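Chemist: Could you work out the structure for the sequence below:
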Amino acid sequence: MKKKKMLVPLNLQYFAEGQTLFELKQNMATIGQQLQKVEGELAQKAVDPNATMDEIQALQQSKADLKMRFEVIKEQHDALEAEQKAKFQQNKGIQAIEDPKQKVIEAKAELIRATMTGKPLSEDVRQALGDNTNPATGGEKLLPKTVTTELLHEPFVKNPLRDISTFTQETNLEIPKIAFQLDDDSFIGDTETAKEIAATGDTVVFGRHKFKVFVPISETVLNGTSTNLVQTVEAALESGLAAKEKKVAFATSPATGEEHMSFYRTQDAIKVVQAENKYKAIKAAIADLHEDFRENAKVVMTYADYMDIIETLANGNATLYQAQPEQVLGKPAVFVDAAIDPVVGDFTYSHFNYDLTMLRDRDKDVKTGIELFVLTAWLDHQIKLKSAFRIAKVAPQA
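Modeler: The predicted structure follows:
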């Protein structure tokens, strides 16, 4: 007589909607125990010579049914657990997020959304971004420390001068023009430098020149993922800051009050060295620098000018195109499209300083209706010693 198949009855309670997480855990434990029991019985039947194939197949079917039920309940359990965990973290705030990087991303996203909706910034967000400003003092629109630091030091669109110039972030910054002193002023070997310090003093005082960066944000991006929102806004802000830095440093017609920031300024101008072509002008400018500056000198120029020099020097010889700029010019080259005339010198004496205060605000483009995230910053660029630089120009033909 054949034995009946061992079938586990389907308990519809396991699949009922609205179960609590505790009930799902209990159901998983119950099914797990049954599965473990059937697996044990199956193992015994498999080595029992008296067991029929029908009995073994019945146990295999029971095992498969139980595994399927267990996976269905586990899927429900995991989904409900994730949902409750997310709600718990949301109710508890950003501080509940364990991953430090994700916490900062969520805090940045909350800062952007709060700015765009005109809502105050929560204390959790301030702490996550390193902002200890008391909202009662009117600092609610200040950009927190973490955001400000990353905007200045982790640019998405780089200003090449950031790799060679000096960058700081201080309020009311004053620094000496020369990093060391001796008890006798005669230690300054360059007569131009000595005259410059005698005429303008030995200290550089940085000012505050206000500018704004506008970032258009669509409703889709604003309501999208925190990661995409933060990347979109930060990339635009970083690009804006880099563009402003290059603009003031290479302006041929600087804005009123910003004349001192440009290498091409006409008042208190940097010395111009001329030759019959730009290659010879650059070589002459390097030679004209005092040795104190020549050692660390670099050439900032357009890539188009460099390629013109290579084409002229190569004269059909392809090997020169593979040479490093330092081998061609005698000094490393940095390519900036705004450098219409090559600037040669020690760029540690080119100093950009941002005021610590950065403001965030919102605006609206009335023409398009797009909301704008607005960053207000204060920048100054000081050429600490103009004698550390030369402008290389082609001499006008007679």
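
Chemist: Going by C-alpha atoms from here, please, whenever you check contacts or count neighbours.
Modeler: Will do.

Chemist: which residue packs closest to the residue sitting nearest the centre point of the chain, ignoring adjacent ones?
Modeler: Residue closest to the average C-alpha location in the chain (CA atoms, centre = their mean): E154, at 4.1 Å. Ranked by CA to CA, 6 or more residues apart in numbering and with sequence neighbours excluded, the top spatial neighbour of E154 is E238, at 7.9 Å.

Chemist: for that neighbour, what are its contacts?
Modeler: Counting by CA atoms under 8 Å, 6 or more residues apart in numbering, E238 touches 151-152, 154-157.

Chemist: Kindly recompute the last result at 10 Å.
Modeler: 150-159, 213, 244 (CA atoms under 10 Å, 6 or more residues apart in numbering).

Chemist: need the longest strand for this protein.
Modeler: In the chain, taking DSSP state E as the definition, the longest strand is strand 371-383.

Chemist: Which elements pack onto the next helix or strand after it?
Modeler: Per DSSP states H and E, the first helix or strand lying C-terminal to strand 371-383 is strand 389-394. Here strand 389-394 touches strand 272-275, helix 278-288, strand 298-301, strand 343-345, going by 3 or more CA pairs under 10 Å, 6 or more residues apart in numbering; DSSP states H and E.

Chemist: Would you do the same for the sequence below? I want to compare the two.
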Amino acid sequence: MTKTKELFKSVQQKNLIKLNLQQFAGGSTLYELKQNMATIGQQLQKVENELSAKAIDTSASMEDIQALQKSKSDLQMRFNVIKDQHDQMEAEQKEKFSQKLGISDIEDPKQKIVKAKAELIRATMYGKPVTDDVLQALSDGASPSNGGEKLLPKTMQNELLHEPFVKNPLRNISTFTQETNLEIPKIAFQLDDDSFVGDEETAKEIKATGDTVVFGRNKFKVFVPISETVLNGTSTNLVATVDRALESGLAAKEKKVAFATTPATGEETMSFYSTQNAVKVVEADTKYKAIKNAIADLHEDFRDNAKIVMSYKDYSDIIEVLANGNATLYQAQPEQVLGKPVEFVDAAVDPVVGDFTYSHFNYDLNMLRDRDKDVKTGIELFVLTAWIDHKIKLKSAFRIAKVVEPAPTV
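Modeler: Model (predicted):
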């Protein structure tokens, strides 16, 4: 009981010291905090050296070693509290300083983009015109008068300050671009012999539909709720909030159009499952056999780079059947089980197998920014209107694996 009381008393003392330090540091300047860190850091280093010397000194008593350990622990706690205050104050001062700078005065390209994005969002929410330097900073050079190309998170996750709420696994394997009036060839090369395409199915497709893909414009909106606190807060937090919401909205839209079983009007050609695309269906009496047959049915030009997109539930069902009580198979990688890399998308009602470099998403460079209000909550909304298209450049590069019940025997 005595040891318990002593431990409780020690914890109380440490918490009191921490509180006093926080109150003291809160009223200090950044320079004073740096000085305090240096002073305590030197004391901490001295105690650590003494502790090391005592530890190897066989004549030193355990009481001396324990006293030095307690002193080290107290100094370390003091140092950590002051360092936390220092880091927070330093970050706030940097943020305030960057907010005072004009966009053209910021040298760091990433900070310049964050600053420009924040200015554009605030201008939109306050109904003010967007300045030319903001548009220029967010322009890729193609249309500086419009700007905003870099507002839309496009392909790489490292463009975001925080991870999105919703992700689209197709971003790991499909092609993504942001171009206006995009037209591209279906195949990357040609030979002087017009019969060079080894896959007869591909050759027929190109002959029937032409050798180029023309991307259209399908409008959609992303609504981002922004509280007054976030809007008036730091540029970094504001941009992080909008970036994450935009990326989540784009990911949700991309998955929706690519795997829609009943596509919306005008979006029929964007789905792997649409009758307009008519991707070849390979059938079998089990999901596992259907996937294996679909891989084998691909031409070797596509099979080498093939991947499988399927729901996690379908994969779990396959593992349960194949494992048959053997736990080893549950630990295997999906590629080891199915023979090709796997991306899990719950929206994939039937597995899609193929070379996903022929799955191409394109966003139009032009976009509209507006503000709205959720009348139910009173929260202001940042609204982005964008245009998207998803083209399956070669339908022969894909197969849909489908389970069919075996015909009853008579």
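
Chemist: follow-up on the earlier one: can you spell out the matching residue range in the second structure for the longest strand of the first structure?
Modeler: The aligned range for strand 371-383 of the first structure in the second structure is 380-392, by TM-score structural alignment.

Chemist: Now the matching stretch on the first structure. Mean distance?
Modeler: Compared with the first structure after the fit, stretch 380-392 of the second structure shows a mean deviation of 0.7 Å (mean CA distance after the TM-score superposition for the first structure).

Chemist: For my notes, confirm D346 of the second structure occurs in a helix.
Modeler: No. Using DSSP: H, G, I helix; E, B strand; the rest coil, the assignment for D346 of the second structure is coil, not a helix.

Chemist: surely it meets A260?
Modeler: No. Between D346 of the second structure and A260 there is no contact under CA atoms under 10 Å: 11.7 Å.

Chemist: more neighbours, the two?
Modeler: A direct count of neighbours by other CA atoms under 10 Å for D346 of the second structure and A260 places A260 higher, at 19 against 15.

Chemist: residue in the second structure matching T348 of the first structure?
Modeler: If you follow T348 of the first structure across to the second structure using TM-score structural alignment, you land on T357.

Chemist: Touching, that match and A188? I think so.
Modeler: No. If you go by CA under 10 Å, T357 of the second structure and A188 don't touch, sitting 11.1 Å apart.

Chemist: mind listing what S387 of the first structure touches?
Modeler: 190-197, 269-271, 289-290, 293, 345-346, 349.

Chemist: Hmm, I typed the wrong one, I wanted A333 of the first structure.
Modeler: Counted by CA under 10 Å, 6+ apart, A333 of the first structure has contacts 297-303, 306, 324-326, 342-344.

Chemist: could I get those as TSV with distance to A398 of the first structure and neighbour count?
Modeler: Shown next, in TSV, are these (distance: CA to CA, whole Å; neighbours: other CA atoms under 10 Å):
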residue	distance to A398 of the first structure	neighbour count
A297	31	23
K298	30	23
V299	27	28
V300	28	24
M301	25	22
T302	26	18
Y303	28	15
Y306	25	19
Q324	34	13
P325	31	17
E326	32	12
P342	22	26
V343	24	28
V344	25	28
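
Chemist: can you tell me which of the residues you listed lies nearest to M53 of the first structure?
Modeler: Distance to M53 of the first structure across the contacts of A333 of the first structure (CA to CA) is lowest for Q324, with 79.2 Å.

Chemist: And the strands in the first structure?
Modeler: Using DSSP E, the strands found in the first structure span residues 166-169, 174-176, 203-205, 209-217, 272-275, 298-301, 333-335, 343-345, 350-354, 359-364, 371-383, 389-394.
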